[in-house]
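> Structure for the following, please:
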Amino acid sequence: MALVNGGTMQNQISVATFRRLTPAMVESQRLAMANDIVATTKAEVAITLKKAAPALGIEGTTYHILDILLGLTKADDWKQDRRPLVAISNEKLADYVGRSTRTVARSLKKLVEAGILAYRDSPTGRRFIYRNEVSGDIDRGFGLDFSPARQRIKELQGIADAFSAELKAKQEAKRNVTRLSRAIADLLAVAALEGLRLEEHEAELSVILASAIPNDLKADRLSQLYEAIVAAFGTNEAAAEGEATAAESETSFEEMSGAPDTDVTPYNITTPQNSKKSNERPSPNVDDFKSKKAYGFYKAPEKEHLRKSGATDRTRSSAEPPKAKPSVPPNADGTSPLLSEVSIGLINTATRETQDILGGAFRSWGDLMGRTSELRLLVGLSEAGWRGACSRVGQHLAAAVLVTTAEKALRDPDQLARPAGYFLACIDRAVDGKLALHRSLFGLAQG
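Reported below is the predicted structural model:
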């Protein structure tokens, strides 16, 4: 028996006869009929699904559809005595994502087989929801059920954490390969200058870098090669020190064994010179010193060469960093001047839907900025895009624009098909001084 919104009971989740069920789809239907409903929230499930989506193979159009469906669910429908149901037609979803209805149907099937959704089909195939006018609960409804995702929340969190750890390990191994390969190349260059022959190590470096083995194994092999080259340098230095010690010993032995010959008359040939002239140094000619030639002699030779060849200007121009994008200078307290009419209270009043997903209001600006990682996931914004926005307009203004974008995407997903692109466009307008964020927030508060 499965609980349905409004307190009614139903012994099965109906599936239309035209659907060809697979074992994965049957498992999702079984999860949707579970009696031991797992306690969770819409925000927890939404963030977990977006983190686990890459590990589940959900991307592109399927991910876009998942994002829309999550936004259409009500936060109260995720309670244990209710059912998170979405009633939207394939045709409407096709309009939202700009794809055909067949593509939408395949994406929905993929979400069902991934254990996220379950079909709850009506006899006519229509999807609709009737709510109680007083309580707002679903009295009767057919559509797409998120109950499987709710039941698997702990499993999905484990999948997301494992995927994140694996991704970090791969990135770290890739960085190690780059770091070690550069260090080895530098050592080989120094060895060539010192006349140390390390052709075998150089060939091994090429073999390792060209191999198709995983980066973690490649980093281990490069680490061993690096240690071998360092050991070769140590052996070469020890041999050089041994040769120097032997030469010094031989010289000392010759000096100690050779007796002074007192009978030999010293034979010195000297050329008499004028002592006065020999002690005098030629003084530079004043005219020569003032000439360009003499002045050029006292300048640094490498700078003179660069000046003559014209390389100085070229080097300076190539060394100049690219011009940074314009930014909005902050006030003395670190806030943006564009936030003069925006308060945390106004943001709380205007972002009810976002607060329902995140599970609470924003107590302060610090609290808002502490939830930006969750807000980024809600709008699909990359970490690089967030950092770039903060560098251009500051963290406070970027956070305010981000939460406003999330609220607009949740309220009207069909009008905001790409929330991340909208956010970046707002940042550009803020840089140009054309962003009226307070007007958007007042409109959301009144709407």
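
> CA only for contacts and neighbour counts going forward, please
OK.

> Could you check how many residues crowd around residue 400?
Residue 400 has 22 neighbours, counted by other Cα atoms under 10 Å.

> could you say which helix or strand contains residue 143?
For residue 143, the host element (DSSP states H and E) is strand 138-145.

> Show me what that strand is packed against.
Strand 138-145 sits against strand 85-86, strand 118-120, strand 128-131, with contacts defined as 3 or more Cα pairs under 8 Å, 6 or more residues apart in numbering; DSSP states H and E.

> Residue 18: what secondary structure?
Secondary structure state of residue 18, per DSSP: H, G, I helix; E, B strand; the rest coil, is coil.

> for residue 131, what are its contacts?
137, 138, 139, 140 (Cα atoms under 8 Å, 6 or more residues apart in numbering).

> between those, which is closest to residue 26?
Nearest to residue 26 out of these is residue 140 (Cα to Cα; 22.8 Å).

> looking at it, that closest one is touching residue 130, isn't it?
Yes. The pair residue 140 / residue 130 is scored as a contact, 5.2 Å apart, by Cα atoms under 8 Å.

> In stretch 160-178, which residues are buried?
Neighbour-count burial for stretch 160-178, counted by 16 or more other Cα atoms under 10 Å, picks out 160, 163, 164, 173, 174, 176, 177.

> how about this one, so we can line them up?
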Amino acid sequence: MESGSVTTPFGRRSVTLGMLASQAAARKIEPGQSIDKWKLYRALCEARPLLGITDRALAILNALLSFYPKAELSEDNGLIVFPSNAQLSLRAHGMAEQTIRRHLSTLIEAGLLIRKDSPNGKRYARKEQGGELREAFGFSLAPLLVRAEEIERLAAEVVAERMHLQRLRERLTLCRRDVAKLIEMALEEGAAGDWSTIHLHFRNVVEQLPRSPSAEQIAATLDELEMLREEILNQLEMQAKTHNPSGNAQQSERHIQNSNPQSITELEPSFEPKQGAPADDRSAGRDEPTARVLKDEGKSEPVSGARAASTANTALKSFPLGLVLQACPEIMAYGPQGSIGTWRDLMAAAVVVRSMLGVSPSAYEEACDIMGAENAATVIACVLERAGHINSAGGYLRDLTRRAERGEFAIGPMLLALARTNSPIRGKTG
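Take a look at the predicted model:
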């Protein structure tokens, strides 16, 4: 049986306040308290991350529990086990004695064992004439009995966290599948929108997730993908509604093209009327893409390259400078005095960045002619932000310029995707 006095370790091992606290707590065992030792051990295995012990230390504890003669830990049966290191090594699958001593120290420091050393440091027990143990020297399992409720509570927390993480992973997998298949369907069906930019944003969100993410990281990625899925669904549902047949074919065509210019899912190219145009001309400009207008005009007179560029220029929507800087903060370092306060500053920074990215002057001048100086500077800022994912900035800019000239490119999706990525608060825009 254990004595109620404080015990100090044998040899050069010093006593610590933690040891005294563990011994004081071990004397608070309630009368008649008992617990199944293997049930408690399973809870210890679950709670291991919160207790700060290793799997090797648990293997040693398993060996110690195997030397306890009863299935139930209780003070009435005694709580001291006294196997030698050689016996422990046999039951710990041949673990080296030096390793055993190190993990025993870990269990003691974690407050799961108490060392009760004999006068000579050996582990043994004295028995009464009737065979009952009178006194034993070894390791006390009393802290396990005292902390049984705490250990089971910690184990329940670990299990709950693991289940929460598993549910988040399942939701993330389903959301990733939904977004991937919706984008694939949009591309196969030829739905209007800059789906390559949307797919690039989707891949960026997915690839930013580490190999072993925490629950917080998965939740943040899940929120962003759910927002993206909702935007894609809104865009596709809007297009599906606009393609419903009506009584007048001409009205149906206008209904398809006349989308809400303030919609957050601004995935289709934006076509704006020329300034000063009559009301009927503005309506027609919204109803039909610029490419179709140019084609119709070409029936009566040839269309010059400058006129086509001017039309694409007015068709490309520009965005506020604040939104551009929020989406593309990297370019601010290249502005005059290391900051950007006006569009003139942004265009000056774009010239510096253009040279740094290896974009030829002719490619940038063509982009300015087709898109406009402000929009070309905005595109350069976006290219700088995504420079690590673009092999040839010059070729990429020329491709965007050609698409803008045909009325097939809008800056909005690229800018909004970067704004969401660089926003300090990941919330749904709009």
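
> sorry, back to before: which among the contacts of residue 131 of structure 1 count as buried?
Among the contacts of residue 131 of structure 1, those classed as buried by 16+ other Cα under 10 Å are 137, 138, 139.

> and which of those residues is nearest to residue 62 of structure 1?
residue 138 (26.5 Å).

> what about that closest one, distance to residue 129 of structure 1?
7 Å (Cα to Cα, to the nearest Å).

> just the helices in the stretch 1-150 of structure 1 please.
23-32, 42-52, 60-72, 90-97, 101-113, 147-151 (DSSP state H, counting those that start in this stretch).

> For residue 356 of structure 1, which of the helices and strands packed on strand 138-145 of structure 1 is the nearest?
Residue 356 of structure 1 lies closest to strand 85-86 among these, at 16.6 Å (Cα to Cα).

> Which residue range of structure 2 does the closest one align onto?
With TM-score structural alignment applied, strand 85-86 of structure 1 matches the range 80-81 in structure 2.

> how big's the offset between that stretch and structure 1?
By mean Cα distance after the TM-score superposition for structure 1, the fitted stretch 80-81 of structure 2 averages 1.1 Å away from its aligned residues in structure 1.

> Check the offset of that stretch from the chain's centre.
47 Å (Cα atoms, centre = their mean, to the nearest Å).

> Was I right to think residue 137 of structure 2 contacts residue 120?
No. Using Cα under 8 Å, residue 137 of structure 2 is not in contact with residue 120, being 10.2 Å away.

> When those two are compared, which one has more neighbours?
Remark: of residue 137 of structure 2 and residue 120, residue 137 carries more neighbours, 22 against 8, as counted by other Cα under 10 Å.

> The strand holding residue 143 of structure 1 to helix 60-72, inter-axis angle?
Strand 138-145 of structure 1 runs at 160 degrees relative to helix 60-72, counting by axes from the mean of the first three to the mean of the last three Cα atoms, to 10 degrees.

> what's the matching range in structure 2 for strand 138-145 of structure 1?
By TM-score structural alignment, strand 138-145 of structure 1 lines up with residues 133-140 in structure 2.

> Show the contacting residues for the residue sitting nearest the centre point of structure 2.
The geometric centre of structure 2, computed from its C-alpha atoms, lies nearest to residue 217 (Cα atoms, centre = their mean), at 3.1 Å. Residue 217 of structure 2 sits next to residue 209 when contact means Cα under 8 Å, 6+ apart.

> What of residue 178 of structure 1?
By Cα under 8 Å, 6+ apart, the contact list for residue 178 of structure 1 is empty.

> one step back: can you tell me what sits against the match of strand 85-86 of structure 1?
Stretch 80-81 of structure 2 is contacted by residues 1, 2, 64, 67, 68, 136, 137, 138, 139, 140, 141 when judged by Cα under 8 Å, 6+ apart.

> How about stretch 220-231 of structure 1?
177, 180, 181, 183, 184, 187, 198, 201, 204, 205, 208.

> The first one pairs with which position in structure 2?
For residue 177 of structure 1, the aligned residue in structure 2 is residue 172 (criterion: TM-score structural alignment).
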